[in-house]
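*Asks:* After the sequence you'll find the predicted model.
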Amino acid sequence: MEFRSLARILGILVTIFSVTMIPPALVSLHFKDGGGLAFTLAFFICLVIGLFSWLPNRNASRDLKAREGFLIVVLFWTVLGTVGAVPFLISESLNISTADAFFESFSGLTTTGATVLSGLDDLPKAILFYRQQLQWFGGMGIIVLAVAILPLLGVGGMQLYRAETPGPVKDSKMTPRIADTAQYLWYIYLSLTVACALAYYFAGMNWFDAICHSFSTIAIGGFSTHDASLGYFDSAAVNIVCVVFLLISGVNFALHHAYVVTRSLKMYMRDPELRTFIGIQVCLVLLCFMVLLGDSVYDSVGKTLDQALLQAVSMSTTAGFVTTDFTAWPLFLPILLMFASFIGGCAGSTGGGIKVIRVLLMNLQGIRELKRLVHPKAIYSIRLGRKPVPERVMDAVWGFFAAYALVFVIIMLGLVGTGMEEVSAFSATAATLNNLGPGLGEVAVHYGDVPTASKWLLIVAMLFGRLEVFTLLVLLTPAFWRN
């Protein structure tokens, strides 16, 4: 294991990350909110940490192998989540505990959107901007940005890309060079963010809210600058903008890249995962709409459709934006939306959850097993579109599902053991492992009242969800550390 090379890379990345403290400081300077000092100090702290890690190891330049790739990904998210907590720790406006600062930082960077903070409307603009910015960087994955930068510094990136890219199939690249792939993804990501910010502005938000909410929308994060989330704006136009860009961000970014290159919508229409994703969204919205309409929860059909559309899409894509207390909705709707988050977005999107492609493949496998019961000697292949799915992919999907279920049960039992009641423990585990944010029970609004031990467990759940379980679990196997 090339530990000096790993320290060198981490030093470079933390040094780069220190630059992200500058925009919040400038925001503070513009609004004169007094919150800029914390970010100025955080900039120098992160810069010193990065340089101290890089300087002694600056000549340790070797190619990364698969093992180092997985380790650097885990270390990267852990270290950045840690240094990202520095402004929260030293800010005089917050005065929160170490556990709360780490929770907020990891929640932002992993795009979970769970928060321990309340009174957001009264916080300095710098703090609010920083929270949104964390989600924006975490949305596509700062690792992908690093893959575009590190080759220029003499560090290969293919191992990082394979360890970070979500979904069951990780070997395909959109361009021959991995740096070009990462750059294309970031161009698309940035373009969508600008378009979303403009749409929010024309829908009625001020520029600050529009930019901040575009960060968390494209990242499918869910942080807001207001305690009432999108409900603060009470605007159907704002809700529509949110839904449209959540759906766009929930699609595999490889399809967006294909559209940019070919200027043809055929890639979207032919993709079986996208068709399934849209079908799930339509079914959820219709079901929520009909139940809410039947129970006369809202006083008009338009209002009912608006609320059903926003909550259904937001929860199922794992964004977690809300405009109302959906936990008070009738019948099974709160539980339904919580379970919808298990599916999440498409592979290669900024959404969390198990991913639509895995759920689709497990469904096809279930259908195949039913057919085999009727015709035991028949040979059935699983196909996505016209292409057969290799058995190794199916094995990986079922292995992921088993590992996911095991991690879910262990974390949930751990939360119950720390004193959380069962419904809150279940929903908190689901919300953090799926990178969703809001839960049920005592975590429906925020996580500030959760026991300290539970917060640390939930941070681990966020990492498992962001790294899609296997990337973190592989470090716990003895084989990984053998030479």
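*Replies:* Sure thing, it's come through. Numbers count the residues shown, from 1 in each chain.
*Asks:* make it CA atoms for all contacts and neighbour counts henceforth
*Replies:* Fine.
*Asks:* what's the offset of whichever strand or helix holds I188 from the middle of its chain?
*Replies:* Assigned by DSSP states H and E, I188 falls within helix 178-203. Distance, stretch centre to chain centre, for helix 178-203: 16 Å (Cα atoms, centre = their mean, to the nearest Å).
*Asks:* Spit out the contact partners of D100.
*Replies:* D100 makes contact with 116, 448, 455 under the criterion Cα atoms under 8 Å, 6 or more residues apart in numbering.
*Asks:* who wins for neighbours among those residues?
*Replies:* Comparing the contacts of D100 by number of neighbours (other Cα atoms under 10 Å), K455 comes first, having 23 neighbours.
*Asks:* Return the distance of that one relative to N57.
*Replies:* 34 Å (Cα to Cα, to the nearest Å).
*Asks:* Could you do C288 as well?
*Replies:* Using Cα to Cα, C288 is found at 56 Å from N57.
*Asks:* Looking at those two now, which is surrounded by more residues?
*Replies:* Legend: neighbour count by other Cα under 10 Å for C288 and N57, higher for C288 (25 against 18).
*Asks:* That one is in contact with A312, isn't it?
*Replies:* Yes: when contacts are counted by Cα atoms under 8 Å, C288 is listed as touching A312 (7.2 Å).
*Asks:* could you pull out the strands for the chain?
*Replies:* For the chain, the strands defined by DSSP state E cover 383-384, 387-388.
*Asks:* Which among those strands is found nearest to R482?
*Replies:* strand 387-388 (35.4 Å; Cα to Cα).
*Asks:* Can you report how many residues lie near S349?
*Replies:* Close neighbours of S349, defined as other Cα under 10 Å, add up to 27.
*Asks:* That one contacts L255, correct?
*Replies:* No: between S349 and L255 there is no contact under Cα under 8 Å: 9.9 Å.
*Asks:* How about the residue most central in space within the chain: what's its closest non-neighbour residue?
*Replies:* By Cα atoms, centre = their mean, the mean C-alpha position of the chain lies nearest to T111, the distance being 3.7 Å. What sits nearest to T111 in space, not counting adjacent residues and going by Cα to Cα, 6 or more residues apart in numbering, is G221, at 4.2 Å.
*Asks:* ok, second structure coming up, stack it against the first:
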Amino acid sequence: MQRKVVIRIVGILLMLFSFTMLPPIAVSLYYSDGAGSNFATAMIVSLITGSLLFWPNRHARAELKTRDGFVIVVMFWTVLSLFGAIPLYLADINNFGLADAVFESFSGLTTTGATVISGLDQLPKSILFYRQQLQWLGGMGIIVLAVAILPMLGIGGMQLYRAETPGPVKDAKLTPRIAGTAKALWFIYLGLTIACAVSYWLAGMSPFDAINHSFSTVAIGGFSTHDLSIGWFQSSNIEIICSIFMLISGVNFSLHFVAYRQLSIKPYTKDPEFKAYITIMASVFAICFIGLFATQTFNFSESIYKAIFHTISIGTTTGFASSDFSAWPGMLPLLLLFLSFVGGCAGSTGGGIKVIRFLLLFKQGMREIQKLIHPHALLKVKLGKQVLPEKVSDAVWGFFATYVVLFVLMLLVLIADGMDQVTAFSAVAACMNNLGPGLGDVAANYSNISDLAKWLLCLAMLFGRLEIFTLLVLLTPAFWRK
């Protein structure tokens, strides 16, 4: 591993991150909320630290290797989340300690949406904006944004992109150059954000709320400026707009790019993962609608849009709520929680295990059944018309097995820490899937859990955001051998 090169790049990225404190400072000055000094302090500390990392290693230049990419991504997300906690820690929030600030920062940047803050409506506007901005930056992955900038600094970026991009197949590029790929992704991301903000504003949100909620909607984050989340607006139109943009943001962004370039919807109709994504969402919506209407939880029309909204919100791992879904009748809350395990499509801003992995697991299961019937047949797993290499199938099984082991270990630690089983299970699921709201004591927020649980769930968020192996590989002795 090229240590000096890695430290130099982390220093550059931390210096770039320090300038993201400028928008919250501007918001603070505009609303005169008195929190601007917290962001100024965080900006100075981040800028100085980044400079101290960069300057002694400024002449260290070399082509990045795969190991370097993994280290940079993990270090940057960890360091970034820690420095991102500074303005939150300095803010005047009741009963807010270091663990709370770090948890909130990790939750924002990993687009988890789990919060330890109650009384959002009384917080300074700049703090509310900053939380939403963290999610927006984390949504597509700050590393992908940095990849578009690093080539200008003489640093190759493909290794970073492969380590950051979610999903089992990571070598496809939308454009010949990786910088072009990153720029294409961000133009789509920015376009969706602007369209979402304008739609919210036209539906009745204030400009401040429209901008903030567009950040967390397109990022599949789920942070809100109100304790009641989207339910605060009491508007079916806003819920419908939110549902549409969450559904779009849960789709592989490469499909959006190809569809835009071809001015056609055929890329969507031909993609097996997209079809599975829509099928799963439609199936869970139907079950939720029947359950809500049959038990008279809501009337007919409310049952439709509440079922649509929460199915998409939980299914894409956004985590917005317009009602207390944890109190829904029967199996519905648990069904929605299990839906978050599937999550969005690979290459989207959604969390979870990803639709494509579940699709491949299903196809592999069907292949094993066929082998029992025809033991000598040569059967291949296909995704559409493409025959997938065995290494992809092995990677999917490896990911799933590792996910289960880590999930169980963290679940046991939380239960040993005194958390009840329902709360512990849903908390680990919500954080590893980057969902946010859980069941039991974490249905509303995570303020009542212990500091140990908060630190552990920060790790769960990071595992989920970086898809386990990117972080886990750094813990193996073989990675550090020369």
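*Replies:* Cool, got the structure. What you see is a predicted model; the values in this text were computed from it and never measured.
*Asks:* so what number do they get for TM-score?
*Replies:* Once superposed, the chains reach a TM-score of 0.99 (TM-score structural alignment, normalised by the length of the second structure), with 482 aligned residues with a Cα RMSD of 0.8 Å.
*Asks:* one step back: residues of the helix holding I188 of the first structure that come out buried?
*Replies:* 178-179, 181-186, 189, 192-194, 196-201, 203 (16 or more other Cα atoms under 10 Å).
*Asks:* separation between the residue lying farthest from the centre of the second structure and Q234 of the second structure?
*Replies:* Distance from the centre of the second structure peaks at H376, with 43.0 Å (Cα atoms, centre = their mean). Counting by Cα to Cα, the gap between H376 of the second structure and Q234 of the second structure amounts to 60 Å.
*Asks:* same question, V405 of the second structure
*Replies:* Relative to Q234 of the second structure, and taking Cα to Cα, V405 of the second structure is found at 41 Å.
*Asks:* Same question for G315 of the second structure.
*Replies:* From G315 of the second structure to Q234 of the second structure the distance is 22 Å (Cα to Cα).
*Asks:* So what touches stretch 381-400 of the first structure?
*Replies:* Stretch 381-400 of the first structure is contacted by residues 168-169, 270-272, 358, 361-362, 364-365, 368, 469-470 when judged by Cα under 8 Å, 6+ apart.
*Asks:* again, 7 Å this time
*Replies:* Applying Cα atoms under 7 Å, 6 or more residues apart in numbering, the contact partners of stretch 381-400 of the first structure are 168, 272, 358, 364-365.
*Asks:* Can you give me the buried ones in stretch 22-40 of the second structure?
*Replies:* 23-25, 27-28, 35-36, 38-40.
*Asks:* I figured N433 of the second structure hits K354, correct?
*Replies:* No: contact criterion Cα atoms under 7 Å: N433 of the second structure and K354 do not qualify, at 9.4 Å.
*Asks:* the more surrounded of those two?
*Replies:* Per other Cα under 10 Å, whichever of N433 of the second structure and K354 has more neighbours is N433, with 32 against 27.
*Asks:* For that one, which non-adjacent residue is closest in space?
*Replies:* In space, and not counting its chain neighbours, N433 of the second structure is closest to G352: 4.1 Å by Cα to Cα, 6+ apart.
*Asks:* show me what contacts the one you found?
*Replies:* 317, 340-344, 433-434.
*Asks:* repeat for G315 of the second structure
*Replies:* Neighbour list for G315 of the second structure: 336, 339-340, 343 [criterion: Cα under 7 Å, 6+ apart].
*Asks:* if you set the cut-off to 10 Å instead, what comes out?
*Replies:* 246-247, 250, 277, 280-281, 284-285, 309, 335-344, 350-352, 435 (Cα atoms under 10 Å, 6 or more residues apart in numbering).
*Asks:* if we can go back for a sec, generate a PyMOL selection restricted to the buried subset of the contacts of stretch 381-400 of the first structure.
*Replies:* Buried residues within the contacts of stretch 381-400 of the first structure, by 16+ other Cα under 10 Å, are selected in PyMOL with:
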select buried, resi 168+272+358+364+365
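*Asks:* quick one: which of the contacts of stretch 381-400 of the first structure is nearest to L64 of the first structure?
*Replies:* P168 (22.1 Å).
*Asks:* Would you confirm that that closest one contacts F401?
*Replies:* No: in terms of Cα atoms under 10 Å, P168 of the first structure does not count as a neighbour of F401; the distance is 11.1 Å.
*Asks:* so what sits against both of the two?
*Replies:* Shared contacts of P168 of the first structure and F401, counting by Cα under 10 Å, 6+ apart, come down to 358, 395.
*Asks:* Roughly how far does the residue nearest to T318 of the second structure when sequence neighbours are not counted sit from P272 of the second structure?
*Replies:* Closest residue in space to T318 of the second structure, ignoring its immediate chain neighbours: I220 at 4.3 Å, by Cα to Cα, 6+ apart. For I220 of the second structure, the distance to P272 of the second structure equals 22 Å [Cα to Cα].
*Asks:* First residue to last residue on stretch 456-476 of the first structure, what's the distance there?
*Replies:* First residue to last in stretch 456-476 of the first structure (Cα to Cα) measures 18 Å.
*Asks:* what about it, distance to the chain center?
*Replies:* The chain centroid and the centroid of stretch 456-476 of the first structure are separated by 13 Å under Cα atoms, centre = their mean.
*Asks:* Before I go, just wanted to say thanks for your time.
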